[in-house]
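Trainee: Sequence plus the predicted model coming up.
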Amino acid sequence: MNSEMQLPDEQPALRMLPMPRDLNAAGDIFGGWVMAQVDVAGSIAAMRRTRCRVVTVAVNTFVFLQPISTQYLVSFYSRVARVGNTSITVDVEVYAETGYENTRVLKVAEAQLTYVAVAEDGSKKAIAAQ
């Protein structure tokens, strides 16, 4: 189990409140739900950097650090790790927080995904230097 921590200083790419439909039989949030939101958060960072459509080509790593229960606000922080000619790699960290007066913050997952910049016709597109 992770010890409690603070949220990162930057704004999250995505912040979600899981609903009861997102629970598995044990009462925890489905891992697939978390994975889908990680992909969305990663693609936001990739689209902001490339200024075009991107598609996911690889989930390089994905680690669940602990389960997420209901009533947790889940925040997804994404940062560009590498930019290639047509691909971009993004790191995503997932934090869950609960409580009102005594807030608990836990890092619950981390992942690295690779996206490819895509032109309107669906072909790979070169990523402009910044």
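Mentor: Thanks, I have the structure now. Residues are numbered from 1 along each chain as shown.
Trainee: Only C-alpha atoms from now on, for both contacts and neighbour counts.
Mentor: Noted.
Trainee: In the helix or strand containing residue 15, which residues are buried?
Mentor: Residue 15 is part of strand 14-16, with elements assigned from DSSP states H and E. For strand 14-16, burial by neighbour count (16 or more other Cα atoms under 10 Å) applies to 14-15.
Trainee: What helices and strands are in contact with that strand?
Mentor: Contacts defined by 3 or more Cα pairs under 8 Å, 6 or more residues apart in numbering; DSSP states H and E place strand 14-16 against helix 31-50, strand 73-83.
Trainee: ok, the residue nearest in space to the middle of the chain to residue 102 distance?
Mentor: When Cα atoms, centre = their mean is applied to the chain, the residue found nearest the centroid is residue 38 (2.8 Å). Noted for residue 38: a distance of 27 Å to residue 102, by Cα to Cα, to the nearest Å.
Trainee: so what's residue 23 up against?
Mentor: 29-30, 70 (Cα atoms under 8 Å, 6 or more residues apart in numbering).
Trainee: take a look at this one as well, against the first:
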Amino acid sequence: MTDQQDIHTCLPDAQPIMRIMPMPADANAQGAIFGGWMMMQVDIAGSIEAQRCAQGAVTTVAVNAFQFHQPVHVGDLVSFYVERLRVGKTSITVKVEVFAQRHPDLVNVVKVTEAMLTYVAVDVSGNARELPQLVG
């Protein structure tokens, strides 16, 4: 986590790829959401963009970076934003930024997590396949 206790910010102008509100079963004994839960949600968010790019199935091949900046709590509205960083012959690398709205009525937004992941397009047998040529 960062040295600052509260990084106030605004949500990005783009539409989030997904939003979710964690529940009590997702929290540890200290009341913060499990890091593993957050990692799973980040992987899901990143894979949505990778699947769009691949026009089909993908598999996660690397978590290139993962940083937790602030804890997430039960009741936070968590928004995931994805940016495509690199498209190779078979792989897609994305950046996922995660923001929590702590008190939606007060619009207190903090950046809680960011990660960079790489996915590979796969065929029905699970073998790497070339990405389709994207137009535009």
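Mentor: Looks like it came in fine. This is a predicted model, so every value here is computed, not measured.
Trainee: Quick check: residue 49 of structure 2 vs residue 31 of structure 2, distance?
Mentor: Distance from residue 49 of structure 2 to residue 31 of structure 2, by Cα to Cα: 31 Å.
Trainee: And residue 106 of structure 2, by the same measure?
Mentor: 21 Å.
Trainee: for residue 53 of structure 2, same thing?
Mentor: 37 Å.
Trainee: sec struct for the aligned partner of residue 62 of structure 1 in structure 2, please.
Mentor: In structure 2, the residue matched to residue 62 of structure 1 (TM-score structural alignment) is residue 66. With DSSP: H, G, I helix; E, B strand; the rest coil as the basis, residue 66 of structure 2 sits in strand.
Trainee: can I assume residue 66 of structure 2 is in contact with residue 112?
Mentor: No - using Cα atoms under 8 Å, residue 66 of structure 2 is not in contact with residue 112, being 11.0 Å away.
Trainee: Between the two, tell me which one has more neighbours.
Mentor: Shown here are residue 66 of structure 2 and residue 112; by other Cα atoms under 10 Å, residue 112 has more neighbours (23 against 15).
Trainee: Go ahead and confirm the more buried one touches residue 68.
Mentor: Yes - using Cα under 8 Å, residue 112 of structure 2 is in contact with residue 68, at 6.0 Å.
Trainee: before we move on, back to that, can you add distance to residue 17 of structure 1 and give the helices and strands packed on strand 14-16 of structure 1 back as CSV?
Mentor: As requested, these are exported to CSV (distance: least, Cα to Cα, whole Å):
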stretch, distance to residue 17 of structure 1
helix 31-50, 11
strand 73-83, 5
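Trainee: Mind checking these for the one nearest to residue 3 of structure 1?
Mentor: Each of those has some distance to residue 3 of structure 1 by Cα to Cα; the shortest is strand 73-83, at 16.6 Å.
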